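Trainee: Requesting a structural model of the entry that follows:
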Amino acid sequence: MSYPDGVLALVTGGASGIGAAVATKLRADGVRVVTADLATGADEKLDVTDPEAVGALVEELGTVGILVHSAGIVGPAKALTETGLDEWQNTFRVNVDGTFLLCRAVAPGMVRNGWGRIVTMASIAAKDGNPTQSAYSASKAAVVGLTKSLGKELATTGVLVNTVAPAAVETPMNAHTDPAVLARSQALTPMGRFGKAEEIAELVAWLCSEQVSFSTGAVYDASGGRASY
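Mentor: This next block holds a predicted model:
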């Protein structure tokens, strides 16, 4: 994979899981990477729902050429009728507001440079709608819509915006997911297994590279055959 000389990548949710795997892959490819997360182990501590904190970090870093926004939460695992408004709103704050704030912060610098790559993290749940995960499914569907819209807005600027929609992946985030939800996901996956963070990172790294030049506003499935559209 090739990237512009000296390009800086910001990877949110970079302390573990897919974010950490993406950071490792990009560094191996010679990219300068800064990871950001609320959890320990990242280069920078960042609450992606805090607009001031997001703006300050991006200003401190200077021009971010690659954004991989992997920070997210699963949210409540319960029937919609039992889901509290606070649980619903918190899931959207992290998964949707966080995506909006990071994209809004980095896009102007990318446009000025005439080159940039933004990769957001959706989910197969955005397409299928997982039962007892209405907040998560709806929030990830919103990420898809945001990505498609922004991809079209920036289509002639040299900045490409795409999203990845994995099925269940072996990550620390899913350690807190309802086992019944995970079992259902695996049963629906023709490959009969969970994905690995390193597998998702390979796809993300390609989307961040110069090899991708004619794709934007697209959804890339990594679902072991589960995705049907």
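Trainee: only C-alpha atoms for contact and neighbour calcs from this point on.
Mentor: Fine.
Trainee: could you pull out the helices for this protein?
Mentor: 17-28, 51-61, 85-92, 98-113, 125-128, 134-153, 179-188, 197-208 (DSSP state H).
Trainee: got the ones you listed as a markdown table, with mean neighbour count and distance to residue 38 columns?
Mentor: Shown next, in a markdown table, are those (neighbours: other Cα atoms under 10 Å; distance: least, Cα to Cα, whole Å):
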| stretch | mean neighbour count | distance to residue 38 |
| --- | --- | --- |
| helix 17-28 | 22 | 13 |
| helix 51-61 | 14 | 12 |
| helix 85-92 | 16 | 15 |
| helix 98-113 | 19 | 13 |
| helix 125-128 | 19 | 24 |
| helix 134-153 | 22 | 19 |
| helix 179-188 | 16 | 25 |
| helix 197-208 | 20 | 19 |
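Trainee: Among the ones you listed, which comes closest to residue 74?
Mentor: helix 134-153 (5.8 Å; Cα to Cα).
Trainee: what's next to stretch 170-181, contact-wise?
Mentor: Contact partners of stretch 170-181, identified using Cα atoms under 8 Å, 6 or more residues apart in numbering, comprise 16-18, 73-74, 77, 130-132, 168, 194-197.
Trainee: How about stretch 213-229?
Mentor: When contacts are defined by Cα under 8 Å, 6+ apart, stretch 213-229 is touched by residues 124, 144, 147-152, 155, 160-168, 188-195, 200.
Trainee: So for it, what gets flagged as buried?
Mentor: For stretch 213-229, burial by neighbour count (16 or more other Cα atoms under 10 Å) applies to 216, 217, 218, 219, 220, 221, 222, 223, 224, 226, 227.
Trainee: let's see this one next to it:
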Amino acid sequence: MSARYDLSGRLAIVTGGAGGLGRGIAGAFIDAGARVELWDANASALADSAAALGPHATTRTVDITDAAAVEQAADAAFTTHGRVDILVNNAGVLGEVKPIWETSPENFQRVLQVNLFGSYLVTRAVVGRMRDQAPRPSKLTPHPLRGHVVNIASIQGKEGMARAAAYSASKAGLIALTKSVAKETAQDGIIVTAITPAAAETAMAKEISAERRADILGRIPMGRFVEVEEVARMVLWLSSDECSFSTGGIFDLSGGRATY
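Mentor: You can find the predicted model right below:
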């Protein structure tokens, strides 16, 4: 991907960095001149992502549902790099694809723990420290920014979807979290946004049945899944100084599926 934005000297944290979407977003950042720290609980998959991305990617094995581990990781990231300019809350799990009366309470809780509570913990730790760092001067805006946070939600968080109650609820919560944190940091020079993509061709998409895949495709007017590169390009803009007044914004990437 050719760089359209200059992120030279920036440090980005991408959670879920061992997965295809996290790797794609990290690659876009690196192409734009940033360094990236990948966070994930899967150490071996993290190593594979770092090897594929090259020397500008480092890794940190973190269970984002563990408050103490997240605090320790945030401390280490800011100490190592001096500052963190971008946070992408990308880590997520799909959970069971069943009607709610057949679901496991433990699985439902696990999905919310990773997708929503984990994003809360990471945001709490990183934004709390980001507020204390100096604003970065920019040629693009007279209002210097301290950083950007981009949350990877889902179109299912806006519309809901049958047999995906936990996933849909977790992503709806992430949308609300985005708007709340954006209001809290609006005068701190921190831009907080989210995207609501349709399904992408990642490992998560491979977890669903052919019938489920056809159902999802049938809801997308474009008739295809979003490409990882398309998600990465939108995240790249939302993480750049070009995005300086859109805090609290929720950006659709749904191939026409979104109804509001």
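Trainee: before we move on, back to that, JSON lines for the buried residues of stretch 213-229 of the first structure, including distance to residue 55 of the first structure?
Mentor: Listed next are these as JSON lines, based on distance: Cα to Cα, whole Å:
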{"residue": "216", "distance to residue 55 of the first structure": "24"}
{"residue": "217", "distance to residue 55 of the first structure": "24"}
{"residue": "218", "distance to residue 55 of the first structure": "26"}
{"residue": "219", "distance to residue 55 of the first structure": "27"}
{"residue": "220", "distance to residue 55 of the first structure": "28"}
{"residue": "221", "distance to residue 55 of the first structure": "30"}
{"residue": "222", "distance to residue 55 of the first structure": "31"}
{"residue": "223", "distance to residue 55 of the first structure": "33"}
{"residue": "224", "distance to residue 55 of the first structure": "37"}
{"residue": "226", "distance to residue 55 of the first structure": "37"}
{"residue": "227", "distance to residue 55 of the first structure": "35"}
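Trainee: Return the closest of those residues with respect to residue 95 of the first structure.
Mentor: Nearest to residue 95 of the first structure out of these is residue 219 (Cα to Cα; 16.5 Å).
Trainee: Inside strands: which ones of the buried residues of stretch 213-229 of the first structure?
Mentor: Those of these mapping onto strands are 219, 220, 221, 222, per DSSP state E.
Trainee: just the residues you listed now: which is nearest residue 139 of the first structure?
Mentor: Taking Cα to Cα as the measure, residue 139 of the first structure lies nearest residue 219 of those, at 15.1 Å.
Trainee: Report all helices and strands that the biggest strand by length in the first structure contacts.
Mentor: In the first structure, with assignment by DSSP E, the single longest strand is strand 159-166. Helices and strands touching strand 159-166 of the first structure, by 3 or more Cα pairs under 8 Å, 6 or more residues apart in numbering; DSSP states H and E, are helix 98-113, strand 116-121, helix 134-153, helix 197-208, strand 219-222.
Trainee: quick one on the thing from earlier: for residue 41 of the first structure, find the nearest of the helices of the first structure.
Mentor: Nearest to residue 41 of the first structure among the helices of the first structure is helix 17-28 (9.5 Å), distances taken as Cα to Cα.
Trainee: which part of the second structure lines up with the closest one?
Mentor: Helix 17-28 of the first structure corresponds to residues 20-31 of the second structure when matched by TM-score structural alignment.
Trainee: mean shift of the matching stretch relative to the first structure?
Mentor: Superposed on the first structure, stretch 20-31 of the second structure shows a mean distance to its aligned partners of 0.6 Å (mean Cα distance after the TM-score superposition for the first structure).
Trainee: can you tell which of the helices and strands packed on strand 159-166 of the first structure is closest to residue 25 of the first structure?
Mentor: Of those, nearest to residue 25 of the first structure by Cα to Cα is helix 197-208, at 6.6 Å.
Trainee: Just tell me the aligned range of the closest one in the second structure.
Mentor: Per TM-score structural alignment, the counterpart of helix 197-208 of the first structure in the second structure is residues 228-239.
Trainee: The matching stretch: how far from the chain's middle?
Mentor: In terms of Cα atoms, centre = their mean, to the nearest Å, the centre of stretch 228-239 of the second structure is found 10 Å from the chain centre.
Trainee: Switch the helices and strands packed on strand 159-166 of the first structure over to a markdown table; also include distance to residue 184 of the first structure.
Mentor: Output for those, formatted as a markdown table (distance: least, Cα to Cα, whole Å):
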| stretch | distance to residue 184 of the first structure |
| --- | --- |
| helix 98-113 | 27 |
| strand 116-121 | 21 |
| helix 134-153 | 15 |
| helix 197-208 | 19 |
| strand 219-222 | 17 |
